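A.B. asks: the sequence and its predicted three-dimensional model are supplied below.
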Amino acid sequence: MQTASDLNLSERKVLDIIWRLGPIARTDIGPLTSLSTMSVSRITRELADRGLLSEEVHRSGGRGQPSRPLIIKSDAACSAGVYFSSRGLQVGLIDLSGQLLAHDSVAVEASRPIDVARAAAERISYFCKQEGIPEEKIVGVGFALPGDFIADRKRLNAHAMFPGFRGNDLEAELQAGINKPVYVENDAASAALGERLLGVGQTINHFFFAHIGHGIGGGLVLDGRLYRGARGNAGIIGVQFPNDQPRPSGQDLFAFLQKNGVEASDFEDLEFLRPQTCPPLKTWIARASAQLRERLWITARILDPNAIIIGGRLPFHILQEVVARVDDETFCNEGVDLPRPKVFASSLGPLAGVVGAAVLPLYSRYFISD
């Protein structure tokens, strides 16, 4: 009997469409996948037999048979994700339809990968008991790592705040602390993936995701797929902002606020700050937005995406302020009528990281992958 990991490319294409656009009729899937009506019918029947799809009955009130659009069978599988902050971890659990079933912040004393994995495993077990989910339903755990990959993706040029993640085989070190398959990605790429499958990027095939976390990074989706590059580092825009100068990053924001008498050392501390009542925050937003605008203009002209999505760890109200300053009628307007990319705030907001991490196992096992 085949398992989910045995899915071929056509089956993955069909599942990907239903995941993002469902409920959807079989007749609408073919044109979106270049598959024949007969092939779509056969594939969807086989996927339903494996317990991955179900039909949702729609009645229009008229005569005849009701329509039966296809949806992902949400309880067929679950996966978990882990995302980092300076105070610990965000751990989340999603089902196969992408619904966030549970999430929480977890304090971790030690910073070794095995300790992080053990803390995550404990919280995932708690979620399963809380939600009544058998642990065998968990197909994997995704880790959105705070840094960029070196050479063979086993090593990480970790952010300075996470020195324990500079080992020689991070995936193996994480795997030693958890009894589920481990999937690793850098935090910006995983957030871009989450946005593609569950956020505003669901219907956008080409976009650049600017990720504001402790640092500043990016993820790239081309033709509907996460583009990782030769070494898994496509999208690094942080190099355009020297570390010894002001830059549009979380760490820079905390340092600026503290210098101006505002106590803030992590993103949770920003939830109740408003630029209207916090002049240092307003000043930082104006400066950081101008920096992002200039570099994203260049990035947009090099990559030619349909859209730029700005997200990461900033609270949604601050993110919206940044996007409003980046996106106006003059952005990417050279006066020669070139198409301008749309600019969006991440619809997942600060949850994009943990959702994106949780998506990693599902993406690898069920949907369009490398």
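C.D. replies: Here it is on my side, so go on.

A.B. asks: all contacts plus neighbour counts: C-alpha atoms, from now on.
C.D. replies: Will do.

A.B. asks: secondary structure class for the residue of the chain most remote from its centre?
C.D. replies: Distance from the C-alpha centroid of the chain, by Cα atoms, centre = their mean, peaks at residue 63 (43.3 Å). Of the three states, residue 63 takes coil under DSSP: H, G, I helix; E, B strand; the rest coil.

A.B. asks: not counting sequence-adjacent ones, nearest residue to residue 168?
C.D. replies: residue 155 (5.2 Å; Cα to Cα, 6 or more residues apart in numbering).

A.B. asks: what's the distance between that neighbour and residue 166?
C.D. replies: According to Cα to Cα, to the nearest Å, residue 155 stands 6 Å off from residue 166.

A.B. asks: buried ones in stretch 121-131, by neighbour count?
C.D. replies: Buried residues in stretch 121-131, counted by 16 or more other Cα atoms under 10 Å: 121, 123, 124, 127, 128.

A.B. asks: thought the third one was touching residue 80?
C.D. replies: Yes - at 7.2 Å, residue 124 and residue 80 qualify as touching, with contact defined as Cα atoms under 8 Å.

A.B. asks: now for the two: what residues contact both?
C.D. replies: Taking Cα atoms under 8 Å, 6 or more residues apart in numbering as the contact rule, the neighbours common to residue 124 and residue 80 are 91, 92, 93.

A.B. asks: just confirm the last one is within a strand.
C.D. replies: I take that to be residue 93. Yes - looking at residue 93 with three-state DSSP, it is inside a strand.

A.B. asks: isn't it right up against residue 81?
C.D. replies: Yes - at 6.5 Å, residue 93 and residue 81 qualify as touching, with contact defined as Cα under 8 Å.

A.B. asks: these two: which is more packed in?
C.D. replies: Taking other Cα atoms under 10 Å, residue 93 and residue 81 do not tie; residue 81 has more neighbours (31 against 28).

A.B. asks: state the helix or strand in which the more buried one lies.
C.D. replies: Using DSSP states H and E, residue 81 falls within strand 78-85.

A.B. asks: buried stuff in that strand?
C.D. replies: For strand 78-85, burial by neighbour count (16+ other Cα under 10 Å) applies to 78, 79, 80, 81, 82, 83, 84, 85.

A.B. asks: from the residues you listed, which is closest to residue 220?
C.D. replies: Set against residue 220, the nearest of those by Cα to Cα is residue 83 (18.9 Å).

A.B. asks: how far off centre is stretch 109-122?
C.D. replies: On the basis of Cα atoms, centre = their mean, to the nearest Å, stretch 109-122 sits 21 Å off its chain's mean C-alpha point.

A.B. asks: comparison target below:
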Amino acid sequence: MSVSGLAPFDRRGHHRRVVLDALRRGGPASRAEIAAATGLSAQTVSLVADELCRDGLVKNIGRRATARGQPPIDLMLDVDGGYSIGLQIEPGGLTGVLADLGAHVRAEIVRPCKTATPEGTLPDIATLVDDLLVKAGVDRSRLWGAGIVLPGPFGAVEEAEPDSLSMAAWSREAFDAAFSAALKMPVLVDNDATAAAIGEHLLGVARDLRTFVYLYLSEGIGGGIFVDGRPLAGAWGNAGEIGRMVISEDRRGCPVTLEATASLSALRSASGASDHVTADELFAGDPRVVAAWFDAAARVLRIAIANLENIFDPETVVLGGQLPETALKDLASRLEPLPPTVSARAGRCRPRLMLGRVGRASPALGGATLPLFSGLTLQPRVVKVRQRPAARPRVPADTGPGKRR
């Protein structure tokens, strides 16, 4: 460990990520344009670009057509330069996707599975990974890693009563090291809301944002919080458990949470629907029940958004999740006008509330973005600690080729 306590700075890795991030964000560009955009010297960009081309992460797409002078040679990110696996774990089933560096899904498999414990599910996950590789025609050596997504909270969380929406056998104990050894690749574990936020940052409306909050509405409610371009983990890996936000009290003085009012499970309970009823079927149900849910959800979400804005001062709040697109748009319209907060200011360049673009894509795709985010974006110089906390880090800074319900 250095005297300052900081992890040794990986200059070469940093420069590689700078160039990859520039091409990911800006698209094809010449070496000179990359140097101008990143502040790196022309010599450094040339050396790094040549290395990335040899590694198959960047490709030369030829000279650009120009009116005069020597046309520049453009480079672009090679989406076939690497792949990642995303795995969504849910009661009774697995969803797996294989995605390329552009986060395009190359293969997807959904199958029933007993998911009571990580160790009991590992053989099925190993088989699913092999089947995804065969289906996509991808060699295992090209994998950057796997991202496993499941509901939080993580770690030894004491609760007054069991949370029926969580998967305690998975989220209470770290299993990533055992899975990494068994699958022979880096394994990152996170909650589905943070993974969805990373997906929006890589592919959606948050592509150019540094600080934003992603509200993930599904059976429960989670939040992905980005601060200065990085997902916020919290001391124990549970930042963003927005669904547990207390927004009122009932007649007995017991706390009422956001999740108990504005989630799909709240609508399911009010409708008397079983777990097998889909989200589309829920919103196609009794109009009076659905209208009452919209009214209640909008009322408490306006409070939640105001609190989030005053705490994090985000560039915007992104609304997404597993609601049907029409229902999500209807809910967003009912949230306006938002209450006055520190975010209500003149001269804003974007609305305070935006709908996510990734939509209802499988949460497994969010898992697949975890290794991509880790390898394609700039990494902070983190403080090294002697003892790992009970909840593992969201996106390890040394993983290469980055939530809740």
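C.D. replies: Looks like it arrived, so ask away. For clarity, every value in this text was computed on a predicted model and none was experimentally measured.

A.B. asks: any chance you could compute the TM-score here?
C.D. replies: Put the two chains on top of each other and the TM-score (TM-score structural alignment, normalised by the length of the first structure) is 0.83; 355 aligned residues with a Cα RMSD of 3.1 Å.

A.B. asks: ok, now which ones touch the residue nearest to residue 168 of the first structure?
C.D. replies: Residues counted as contacts of residue 155 of the first structure (Cα under 8 Å, 6+ apart) are 149, 166, 167, 168, 169, 170.

A.B. asks: how big is the offset of stretch 279-292 of the first structure relative to the second structure?
C.D. replies: Compared with the second structure after fitting, stretch 279-292 of the first structure has a mean deviation of 2.2 Å; criterion: mean Cα distance after the TM-score superposition for the first structure.

A.B. asks: what sits up against that stretch?
C.D. replies: Residues external to stretch 279-292 of the first structure that are found in contact with it (Cα under 8 Å, 6+ apart): 247-248, 253, 256-257, 260, 262, 273-276, 318, 321-323, 325-326.

A.B. asks: which ones among those residues lie within helices?
C.D. replies: 253, 256, 257, 318, 321, 322, 323, 325, 326 (DSSP state H).

A.B. asks: restricted to buried residues, select these in ChimeraX.
C.D. replies: Buried members of these, defined by 16+ other Cα under 10 Å, are picked up in ChimeraX with:
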select :253,256,257,318,321,322,323,325,326
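
A.B. asks: among the ones in helices among the contacts of stretch 279-292 of the first structure, which one sits closest to residue 18 of the first structure?
C.D. replies: Looking across these and measuring by Cα to Cα, the closest to residue 18 of the first structure is residue 323, at 30.1 Å.

A.B. asks: quick check: buried residues in the lengthiest helix in the second structure?
C.D. replies: Using DSSP H, we find that the single longest helix of the second structure is helix 287-312. The neighbour-count check on helix 287-312 of the second structure (16+ other Cα under 10 Å) flags 290, 293-294, 297-302, 304-309, 312 as buried.

A.B. asks: hmm, back to that, for the strand holding residue 81 of the first structure, give me the average deviation versus the second structure.
C.D. replies: Looks like 1.6 Å for strand 78-85 of the first structure (mean Cα distance after the TM-score superposition for the first structure).

A.B. asks: distance between that strand and the chain's centre?
C.D. replies: 10 Å.

A.B. asks: with stretch 171-182 of the first structure instead?
C.D. replies: 21 Å.

A.B. asks: same check, this time on stretch 10-22 of the second structure
C.D. replies: 21 Å.

A.B. asks: hmm, back to that, can you tell me which of the contacts of residue 155 of the first structure are in helices?
C.D. replies: When DSSP H defines the helices, the subset of the contacts of residue 155 of the first structure inside them is residue 170.

A.B. asks: if you rank the contacts of residue 155 of the first structure by neighbours, which is first?
C.D. replies: Neighbour-wise, the contacts of residue 155 of the first structure (other Cα under 10 Å) top out at residue 170, 21 neighbours.

A.B. asks: please say which position in the second structure that residue maps to.
C.D. replies: In the second structure, the residue equivalent to residue 170 of the first structure is residue 175, according to TM-score structural alignment.

A.B. asks: quick one on the thing from earlier: and the strand holding residue 81 of the first structure, what does it pack onto?
C.D. replies: strand 88-95, strand 138-145, helix 352-366 (3 or more Cα pairs under 8 Å, 6 or more residues apart in numbering; DSSP states H and E).

A.B. asks: name the residues that touch the first one?
C.D. replies: Right, the one you point to is strand 88-95 of the first structure. Contacts for strand 88-95 of the first structure (Cα under 8 Å, 6+ apart): 74-84, 100-109, 116, 120, 123-124, 127, 354-355, 358-359.

A.B. asks: for the residue positioned nearest the centre of the second structure, which non-adjacent residue is closest in space?
C.D. replies: Nearest residue to the geometric centre of the second structure (Cα atoms, centre = their mean): residue 195, 1.9 Å. Leaving aside its sequence neighbours, residue 195 of the second structure sits nearest to residue 366 (Cα to Cα, 6+ apart; 4.6 Å).

A.B. asks: the one you found contacts residue 203, correct?
C.D. replies: No - if you go by Cα under 8 Å, residue 366 of the second structure and residue 203 don't touch, sitting 10.5 Å apart.

A.B. asks: in stretch 237-252 of the first structure, what's buried?
C.D. replies: Neighbour counts over stretch 237-252 of the first structure (16+ other Cα under 10 Å) mark 237, 238, 241, 246, 247, 248, 249, 250, 251, 252 as buried.

A.B. asks: for residue 56 of the first structure, see how far away the third one is.
C.D. replies: Meaning residue 241 of the first structure. Per Cα to Cα, residue 241 of the first structure is found 49 Å from residue 56 of the first structure.

A.B. asks: the last one too?
C.D. replies: Applying Cα to Cα, the value for residue 252 of the first structure to residue 56 of the first structure is 49 Å.

A.B. asks: cool, and the first one?
C.D. replies: When distances are taken as Cα to Cα, residue 237 of the first structure and residue 56 of the first structure turn out to be 43 Å apart.

A.B. asks: how about the second one?
C.D. replies: Residue 238 of the first structure sits at a distance of 45 Å from residue 56 of the first structure (criterion: Cα to Cα).

A.B. asks: ok, now the fourth one?
C.D. replies: Note on residue 246 of the first structure: its distance to residue 56 of the first structure, by Cα to Cα, is 52 Å.

A.B. asks: check the secondary structure at whichever residue in the first structure pairs up with residue 216 of the second structure for me.
C.D. replies: Here residue 216 of the second structure is matched to residue 211 in the first structure, going by TM-score structural alignment. At residue 211 of the first structure the chain is in strand, as set by three-state DSSP.

A.B. asks: so who does the closest residue to residue 211 of the first structure other than its chain neighbours touch?
C.D. replies: In this structure, residue 211 of the first structure finds its nearest non-sequential neighbour in residue 312, 4.6 Å apart by Cα to Cα, 6+ apart. Shown in contact with residue 312 of the first structure (Cα under 8 Å, 6+ apart): 188, 191, 210, 211, 212, 213, 346, 349, 350, 352, 353.
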